[in-house]
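Chemist: Just the structure for this:
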Amino acid sequence: MFYGVDYYPEHWPEDRWEIDAHLMEEAGINVVRLAEFAWAKLEPDEGLYDFSWLDKAISILSRHGIKVVLGTPTAAPPKWLIDKHPEILPVDEDGHVKGFGSRRHYCYNNPVYRQYTKKIVTAMAEHYESNPDVICWHIDNEFGCHDTTVCYCDNCMKEFKEWLKERYGTIDKLNESWGTVFWSQTYKDWDSVIIPRRAVTSHNPSLLLDYKRFSSDSVVKYQKVQIDILREITPDKKITHNFMGLFNQIDYYKLAKDLDFISWDNYPINHFSDSIDQISSSIALSHDVMRGVKKKNFWVMEQQSGPTGWEEMGRQLKPSEMRLWVYQSIAHGADAIVYFRWRACTFGTEEYWHGILDHDGIPRRRYNEVKQVGHELRKIGAMIEGSEVKAEVAIIRSFDNEWAFEIQPHKRGFRYMEQIKKYYKYFYSRNIPVDIISPEDDLSGYKLVLAPGLIMVNEKITDNIKNYVRDGGTFLTTWRAGAKRWDNRMNDQSLLGPLKELLGIDIEEYSVIPDDESIDVVFGDNKGTANTWYDVISPVTAKVLGEYKADYISGKAVITVNKYGRGNAYYVGTIPSDNIIKVLLDKVTGECGISVAGLKSNEGIEVLRRIKGADEFYFVLNFNRKPSTIIVNKQMVDILTGEYLNGEITLEPFEVRVLSNR
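Modeler: Alright, predicted model coming up:
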């Protein structure tokens, strides 16, 4: 198993590099990421390459048994390049050029920048082609961070029109799809098509959705420029990029497709509060989203190792807390942990973004905790290597649908992802593993599939879901499902559109629920409330499970289930209170025969299982700030300590156990 750190030797005197490498080796570090922001050091002037310093750093690390993930430095174009070609800078929706002085200051569609990208990537690939210590390429850094996915420059205008031509073929088809007859927005030809720079009021929602799709595809296309070079010159080296969890400006399913594996940057302390659910469940969901983009294990390329901060600082990591987050990462499918960063920098924007070592480079408590984990992973790494998370439940995350709700949230403050979190929390609190998947993924291996917020569907997605339910699967979706076409236009057929037969209901009418109003709902003997939205449901072939108990909709259906083929399709016409979701999902999971972890635990203890053949590994993580208990219902061994366990076990705050069935 790889256990590493992000290292920036260019920030420190060369006589320090040997000291750092020795300390890394002592801590069990066997891999580092290098050079992802070092373009100005690697190419101080156009065509003048200097790899000597990087060669020396790699050589020193190699002597201490440390391999290298090498970053392409394209996330931070150097000043000399901006001075020569200021046209590569991105443009905001007001037409203002974003200047030099930070990072990610380039447009993905700029042809000049693509040429310079090819040059630096080619030079690096040719120089390190035969270096056995470089085992992997890391492309760029955090595509889209700082809201840099979308650009509104003239190059993007040109590329967007070409993208639209390929998508629609003719201008008449585009006009029909977007409904441009509204407000006299009809385009006579391709030259007249606009990009959504700031207008008097809202742009056409179909235009906005397509521009989000185009901007995402532009990132994927730019990444492919680098991948093609690296594949040709260094075919034996793996390629990755560091994703950002729940980030939604890029379709991660598409971005992941050309990579060997994905990595992501995990900073749980940024989400920290006293609420267990808000911290650990949110990070768990992020891990599962990352595992789902390729449906395989992943790396954490930046695992938090200290207080974060640019202008302001986050809080300190408490003793054993860093270790806890590391093991949560592994539990959810991380095959490598790489900390950010080795040592806090004494200059630049990230002076307050701490690492394993503070600014003075002296090993202290956090280093000792990293060292503890390093020694533990040397002990158990071979055992858990090759193991995977196996889930019987899947939640569909659709970037297109998330973008549609981002454009038109229906109600101020509503977020697509918040509804996914609400359902995910049920499974998390019961230690039921979940895969987060694309709506086009194969559903046949799951007992239960949920798709909150599936407002847009196309024929492929519809057929995928229908076939799954017809063959015996259980499906649950929520309000507004099927209400729109894939081009973000409303369906002109009855609501639910192509999902109507599957769900067996009609929607009589609907409305938002104002913040100052409350609607009561009942599910059997259970009383709860509804918020945000309500559908007034008329069952056709479906059975009513829950009803409203308020105003003129009292007695109308709010939750239904429909038999379809050999399976069942559930519909929830609102956002119910947590107690109603609990009762509903208790019923659904019980009928599906969803299995839970073979350990009973207090609230705040996460238990997740990784499987390798007949071997099972249970990661037991106490996120409580107090001692908490689990009940082990058969004898297991803690592979961290060698201790055999059975019955009730007490875990200290932030304690971790890794149990094996044999």
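Chemist: C-alpha only now, for contacts and for neighbours.
Modeler: Noted.
Chemist: Let me know the outermost residue of this protein.
Modeler: What lies farthest from the middle of the chain is residue 552; by Cα atoms, centre = their mean that is 41.4 Å.
Chemist: quick check, that residue in a helix?
Modeler: Yes - the assignment for residue 552 by DSSP: H, G, I helix; E, B strand; the rest coil puts it in a helix.
Chemist: Roughly how far does it sit from residue 538?
Modeler: 14 Å (Cα to Cα, to the nearest Å).
Chemist: Residue 17 contacts residue 60, correct?
Modeler: Yes - in this structure, residue 17 is within contact of residue 60 by Cα atoms under 8 Å, at 7.3 Å.
Chemist: I'd like the distance between the residue farthest from the centre of the chain and residue 478.
Modeler: Residue 552 sits 22 Å away from residue 478 when distances are taken as Cα to Cα.
Chemist: To check against the first, give me the structure of this:
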Amino acid sequence: MQIYGADYYPEHWDESVWERHVKTMKEIGVEWVRVGEFSWSIVEPEEGRFDFSKLEKPLKILKDAGIKIIVGTPTAAPPLWLVKKHPHILPVDRFGRRKGAGSRRHYCPANEVYREYSRKIVEKYAQHLSTYADMWQIDNEFGCHDTTLCYCESTRKAFIEWLKRRYVSIDELNYRWGNRFWSQTVSDWDEIVLPINTPAFENPHMMLDFFRFSTDVHIDYMNMQSEIIRKYSDKPITHNFMVDFFDLDYKKLAEYIDLVSWDNYVSTKVYDPFRQAANHDLMRSLKRKPFLVMEQQPGRVNWKTINEQYPGGYLKLWTKQAHLHGALGVIVFRFDQIRWGAEQFHGALLDYAGKRTDRCEEFAQAKRETQGVMVPEKEVAIYFSYENAWIHRINHLNRNFNYWESIMSIYRAVRRLGYNVDFVFEDDEVDSYRLLIVPYAMYLPEKFIEKLESFQANVLITCMTSIKDEYNWMRADFPYGLQRLLGLEIVDFAGTEKVDMNVSGLQLSGNFWCDKIKVKDAEVLGSFKTGPFAEMPCVTRRGNKYYVATVADEFFYTFLLGSLLPAKFIGDGVDAIQTREGLILLNVRDHESAVWMSNKKIVLGAFENREV
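Modeler: Predicted coordinates:
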């Protein structure tokens, strides 16, 4: 199954244009549409009065034309009559301020009143729209606009119940949270408060649990909706994840949906092909299955400081890149450019006058050129953990360090060498990979340590790995469970700025953190030249297990990993994916790129892809 289409909002338009819109969709190759995810106040303009005509009529036109439909539940934007009647459904931020209505994501998922209204509206949507639905999307972009963590009273009470299930006794909670520190000991569950506007650092053990709880609350809220839908429909259910987003544990959420989908937007100032590729690979890795791009940036967006336009060809490129990394297809956001509302500057397939833009032909071309579903071969695995993203954010030796950005340096190096990347999690099988990399995993579960012990190919482990336990306590010895494997122990560490290294005669650099290593049974491959541990080891090897004692950059990892994996090509400006059929190169530039393979020069035209 392939899915190519656009996000469509028929409720924004007079019904006189619906048939014209559908005719255009058919002409440009739109086969799927997503509808409905922000339509609550249209369907229920006042409590208890429902009118589905603004959805059912256009959905019938779409269905009669053979266009498949993804129906979104509308709970991401509760109507203002509901907010007026129950203002306490609004979320509270970390400073104790109640957030306002008038935009979207203005609700707390732990609030029981809001959950009851959500049950009612989702049931109505399921009853009325199951006939039309070929897929369902629950809500929209959980956690967007800094809404993952809510600090309201409903959340506090739900958090306490979650903690009772986790710890059972107050004594156990006090111990695991280290509550003797700063006089935080509690004697009753109701004494537990959320860390609102604290004068100093929050309790790091509590904060890790608060992130875990917040993921579980969103899963529970999502499952509540899914259970209702499944009473009326057997169609697949998804939720749209986001780019570079780590506030929620997407791996855990993915267990409860049938299909991973995500919204592919350029999150940096300019398009970074490796960043978009990494997000594709992460989404594919969540379920080890093909994924869907639920929202594909068409060109210009509306939410950046400067919303630049991408010239012709980029929509086609982004579609081809998604396909290359294992996507079922893309849904372009959006079909029709709107003249009003907060997203009026956002691009679309149709312009403000309802006329086709050049992106319509790009979309059609991309669809023709991306047949079938690509299955990237297993080559290199990078261990990833959303909990580690939280641990790094909560408390750190160097607050300039960023977990994902530092992993990106390793990812780029692997990809420049021409190898596929899967992100692996603690329960995943790893034995079929040629190289396993474990970067900056402060908490490394015992079960994954066991996998490292039996892994036969090369392993690369970095600083910060296995120095904490599941409660965010420091281990007593470092790296926990890995000392024999690596032939070393870490006796100290420091936050730092740039440090220089000499590795195999090459002058390289690290940053953010460095370890003081005591070598026991390992070969020293490099030493620090500057920093607090100058002249001490920075890179070691014991058999097939390598250790890097700092946060190194892309150049370092290209050099080191290049000694473990021979480069498949030499050159720049391409995204490469290895399949069973061969190596596919995609030129990610709007001009020619050249690479060398086996002493042969290969020239790719702008945005061209080719199997070599």
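Chemist: if we look at stretch 234-244 of structure 2, which residues are touching it?
Modeler: With Cα atoms under 8 Å, 6 or more residues apart in numbering as the test, stretch 234-244 of structure 2 has contacts from 133-142, 226, 250, 257-265, 267, 279, 294.
Chemist: mind running it again at 7 Å?
Modeler: Identification of contacts with stretch 234-244 of structure 2 by Cα atoms under 7 Å, 6 or more residues apart in numbering yields 134-141, 257-265, 267, 279, 294.
Chemist: next one: that stretch to chain centre, how far?
Modeler: Stretch 234-244 of structure 2 sits 12 Å away from the centroid of its parent chain (Cα atoms, centre = their mean, to the nearest Å).
Chemist: What residues sit buried inside that stretch?
Modeler: Across stretch 234-244 of structure 2, burial judged by 16 or more other Cα atoms under 10 Å covers 236, 237, 238, 239, 240, 241, 242, 243, 244.
Chemist: Dump those to a markdown table, plus secondary structure.
Modeler: A markdown table is the format used below for the buried residues of stretch 234-244 of structure 2 (three-state DSSP):
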| residue | secondary structure |
| --- | --- |
| 236 | coil |
| 237 | strand |
| 238 | strand |
| 239 | strand |
| 240 | strand |
| 241 | strand |
| 242 | strand |
| 243 | coil |
| 244 | coil |
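Chemist: which of those lies closest to residue 550 of structure 2?
Modeler: residue 244 (23.3 Å; Cα to Cα).
Chemist: okay, how far is it across stretch 101-121 of structure 2, tip to tip?
Modeler: 19 Å.
Chemist: That stretch: which residues count as buried?
Modeler: In stretch 101-121 of structure 2, counting by 16+ other Cα under 10 Å, buried: 101, 104-111, 114-115, 118-119, 121.
Chemist: Just flag the most distant two among the residues you listed.
Modeler: For those, the maximum inter-member distance is 20.3 Å, found between 101 and 119 (Cα to Cα).
Chemist: just the strands in the stretch 51-200 of structure 1 please.
Modeler: 67-71, 134-138 (DSSP state E, counting those that start in this stretch).
Chemist: By how much does the last one deviate from structure 2 on average?
Modeler: Pointing back at strand 134-138 of structure 1 there. Superposed on structure 2, strand 134-138 of structure 1 shows a mean distance to its aligned partners of 0.8 Å (mean Cα distance after the TM-score superposition for structure 1).
Chemist: One more: the first one?
Modeler: Compared with structure 2 after fitting, strand 67-71 of structure 1 has a mean deviation of 0.5 Å; criterion: mean Cα distance after the TM-score superposition for structure 1.
Chemist: Could you check the angle that strand makes with strand 134-138?
Modeler: With axes from the mean of the first three to the mean of the last three Cα atoms, to 10 degrees as the basis, strand 67-71 of structure 1 and strand 134-138 are set at 30 degrees to each other.
Chemist: what's strand 67-71 of structure 1 aligned against in structure 2?
Modeler: Alignment note (TM-score structural alignment): strand 67-71 of structure 1 is matched to residues 68-72 of structure 2.
Chemist: Identify the residue nearest residue 553 of structure 2 in space, chain neighbours excluded?
Modeler: Nearest residue to residue 553 of structure 2, sequence neighbours excluded (Cα to Cα, 6 or more residues apart in numbering): residue 409, at 5.7 Å.
Chemist: Am I right that that neighbour is in a helix?
Modeler: Yes - using three-state DSSP, the secondary structure at residue 409 of structure 2 is a helix.
Chemist: Translate residue 390 of structure 2 into the numbering of structure 1.
Modeler: Under the alignment (TM-score structural alignment), residue 390 of structure 2 maps onto residue 403 of structure 1.
Chemist: Show me which of the contacts of stretch 234-244 of structure 2 are buried.
Modeler: With burial judged by 16+ other Cα under 10 Å, the buried subset of the contacts of stretch 234-244 of structure 2 is 134-140, 257, 259-265, 279, 294.
Chemist: so of the residues you listed, which ones are in helices?
Modeler: Among these, DSSP state H puts residue 279 in helices.
Chemist: The lengthiest strand in structure 1: what's the following helix or strand?
Modeler: Across structure 1, the strand with the greatest residue count (assigned by DSSP state E) is strand 526-539. Next along the chain after strand 526-539 of structure 1, taking DSSP states H and E as the criterion, comes strand 543-548.
Chemist: Tell me what angle that following strand forms with strand 526-539.
Modeler: 120 degrees.
Chemist: picking up where we left off before, what residue in structure 1 is paired with the residue nearest to residue 553 of structure 2?
Modeler: By TM-score structural alignment, residue 409 of structure 2 lines up with residue 422.
Chemist: Based on its surroundings, how many neighbours for its match?
Modeler: Per other Cα atoms under 10 Å, the neighbour tally for residue 422 of structure 1 reads 16.
Chemist: just residue 611 of structure 1 next, same as before
Modeler: Neighbour count of residue 611 of structure 1, defined by other Cα under 10 Å: 17.
Chemist: what's in contact with the one helix or strand it maps to?
Modeler: Assigned by DSSP H and E, residue 611 of structure 1 falls within strand 605-612. Residues from elsewhere that reach strand 605-612 of structure 1, judged by Cα under 7 Å, 6+ apart: 331, 386-389, 431, 433, 597, 616-623.
Chemist: Out of the strands of the stretch 51-200 of structure 1, flag the one nearest residue 369 of structure 1.
Modeler: strand 67-71 (21.6 Å).
Chemist: This completes my enquiry, with thanks.
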